[in-house]
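1. Okay, predicted coordinates and the sequence, questions at the end:
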Amino acid sequence: MTEPLTRMPWTALPRDLTAAVEARLGAPVAAADDQSGGFSPGVAARLTLTDGRRAFVKAVSPAQNPDSPHIHRAEVRIAAGLPEDVPAPRLLHSFERDGWVVLAFEDVPGRTPAQPWDPEELRRVLDAMTGLAARLTPSPVRAPSAAERLAESFGCWARLAADRDAGTDDLRGLDPWAAEHLDELAALESRWPEALTGGTLAHCDLRADNVLLTGDGGVVFVDWPWACTSTPWFDLLCMLPSVTMQGGPEPEGLFAGHPVARDADPAAVDAALAALTGMFLTQARHPAPPGLPTLRAFQRAQGEAALAWLRSRLRA
């Protein structure tokens, strides 16, 4: 667990930018409720307009983090194409000005799940993921494949082994078991591109802070910039290490008992889990990106949970 990220507040945006948001929404902003969740240093605010309507606005520029504007642009492409019956916020407007990328969504009257996880809320989210995978198979929008989307993020064990062999990485700070079995982990993860081949649109970043529970019993999945086509079970695999890390049950029982994983090839799951684990644990060893001081600790905690799951599956 990490402390909430300190985001830029709505009031810190340039006035011409907030005026442009108000013009697109059709009314001045009467109140802004800044949100602290997630891992972007930009603005995330729930706005109440003078006419009583509400909207959720995200905005970022390279000054906060050089990569964040690209992430927002990717989210625009996915969010604009999601059908209305997908449980995700509707994109109302998006625009760019002076390096800023701004997205305005419908405001979802919901809250993130309790932490540590409440068993009933977890059941509710896992049930919703069954329906989500079914609705997004085949993918209703054009999106990169998992192999394309994750080419730079996965394959970390192999790159780490190459750096070790070249004498440029002494593996300091890496889990001792992982360091000892690095070559086996690199071989195991090597199948991840074919293991994750599929026609389902995967969110690819599901965790508690990207889920909203609504008062009518619904579940809404937010923040879609990393979406890609993959297997029906990939979102579940990605989410479960964070569930365990945040006080939920161990992953294997949840995965094995879930409908989307019923037909999953165990070897494919092992390959994908190895690649996911490698991404978390190797990225956690890097310096924090600009504006994201809590990211590495969060990745390390997920990586430790994922490694424990992987070792249990491998009986290692």
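-> Sure thing, it's come through.
2. drop to CA atoms for contacts and neighbour counts, all remaining ones
-> Fine.
3. just so I have it, where are all the strands in this protein?
-> Along the chain, counting by DSSP state E, strands occupy 29-34, 43-49, 54-60, 91-97, 100-106, 110-111, 200-202, 211-214, 219-221, 228-230.
4. How much space separates the nearest residue to residue 273 once chain neighbours are set aside from residue 189?
-> Residue nearest to residue 273 in three dimensions, not counting chain neighbours: residue 310, with 6.6 Å by C-alpha to C-alpha, 6 or more residues apart in numbering. Applying C-alpha to C-alpha, to the nearest Å, the value for residue 310 to residue 189 is 11 Å.
5. what about versus this one:
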Amino acid sequence: MPWRRDELDRVLTALKEMAAALTPSPIEASTVGEVMGDSFQGWRRLLGEDAAGLDPWALRHLAELAELESGWETAAAGDTLVHADLRADNIMLTPDRVYVVDWPWACLAAPWYDQVAMLPSVGMQGGPAPHELFDDPDPAVTAVVAALTGYFVRQGRQPDPPGLPTLRAFQRAQGVVALEWLKRRTGWV
């Protein structure tokens, strides 16, 4: 870190190749909704919580964000085997290969899911903003970005879990990047 553009381009190409090779999934797996469904309710949970300190745009649109987020499972559905937790620390680069490691969350989703879910971490780790790397205007992508953003924003507001003192800061940083992407994708003022 920070991301070098040539390495990021290799990873993004590898993700497209990986999605193509893993569609349809070569193994049986749970859906992304089954695996992540309980986690991706950040905006809906924030509706019932103290939202003090929440980004003013998010606070203004909280009900709309909760509604948008509620459709993420259908939007992310697919028959591609995805990693579902891609970040720089789950990717190994050699001079000629890209390896994706640590697959405990593997599940079925849309072929674009891994790339979309990874981009907030790319942006917070010195890479380009997500909208520069993924510009598909599909409303399904926006619903998934809303769910990811709600997750990062809400989790970043929680106390540090025992033994993981940097997790919430990492989630908050991803939430900042994801929120800017979501603002751009929705076009809401």
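-> It's in. Remember, it's a predicted structure, so these values are computed and weren't measured experimentally.
6. Any chance you could compute the TM-score here?
-> Here the TM-score for the pair of chains, by TM-score structural alignment, normalised by the length of structure 2, is 0.95; 188 aligned residues with a C-alpha RMSD of 1.2 Å.
7. which residues does the residue nearest to residue 273 of structure 1 contact?
-> 270, 273, 274 (C-alpha atoms under 8 Å, 6 or more residues apart in numbering).
8. What does the first one correspond to in structure 2?
-> Counting by TM-score structural alignment, residue 270 of structure 1 lines up with residue 142 in structure 2.
9. Kindly report the same for residue 214 of structure 1.
-> Residue 214 of structure 1 maps onto residue 94 in structure 2, by TM-score structural alignment.
10. For that match, grab the count of nearby residues.
-> Using other C-alpha atoms under 10 Å, residue 94 of structure 2 has 7 neighbouring residues.
11. Please enumerate the helices of the stretch 51-200 of structure 1.
-> 68-79, 119-135, 146-149, 156-166, 176-180, 182-189, 192-195 (DSSP state H, counting those that start in this stretch).
12. In structure 2, what range does the first one match?
-> Applying TM-score structural alignment, one finds that helix 68-79 of structure 1 aligns to no residue range of structure 2.
13. Relative to structure 1, which residues correspond to the longest helix belonging to structure 2?
-> Longest helix of structure 2, by residue count under DSSP state H: helix 167-186. Residues 295-314 of structure 1 are where helix 167-186 of structure 2 lands when matched by TM-score structural alignment.
14. mean offset of the matching stretch relative to structure 2 (after superposition)
-> Its aligned residues in structure 2 lie a mean 0.5 Å from stretch 295-314 of structure 1 after superposition (mean C-alpha distance after the TM-score superposition for structure 1).
15. residues near residue 166 of structure 1, how many?
-> Once other C-alpha under 10 Å is used to define contacts, residue 166 of structure 1 is seen to have 10 neighbours.
16. Would you mind finding the match for it in structure 2?
-> Using TM-score structural alignment, residue 166 of structure 1 pairs with nothing in structure 2.
17. what's the distance between residue 166 of structure 1 and residue 180 of structure 1?
-> Note on residue 166 of structure 1: its distance to residue 180 of structure 1, by C-alpha to C-alpha, is 17 Å.
18. likewise residue 272 of structure 1?
-> Distance from residue 272 of structure 1 to residue 180 of structure 1, by C-alpha to C-alpha: 20 Å.
19. Give me the more crowded residue out of these two.
-> Per other C-alpha under 10 Å, whichever of residue 272 of structure 1 and residue 180 has more neighbours is residue 272, with 26 against 12.
20. Show me what residue 116 of structure 1 aligns to in structure 2.
-> Aligned by TM-score structural alignment, residue 116 of structure 1 pairs with residue 2 of structure 2.
21. quick one: which of the strands of structure 1 is nearest residue 134 of structure 1?
-> The closest of the strands of structure 1 to residue 134 of structure 1 is strand 200-202. By C-alpha to C-alpha, the value is 8.2 Å.
22. mind listing what's buried in the closest one?
-> Buried residues in strand 200-202 of structure 1, counted by 16 or more other C-alpha atoms under 10 Å: 200, 201, 202.
23. Aligned to the last one, what sits in structure 2?
-> Residue mapping for residue 202 of structure 1 onto structure 2 gives residue 82, with TM-score structural alignment as the criterion.
24. Okay then, goodbye and thanks.
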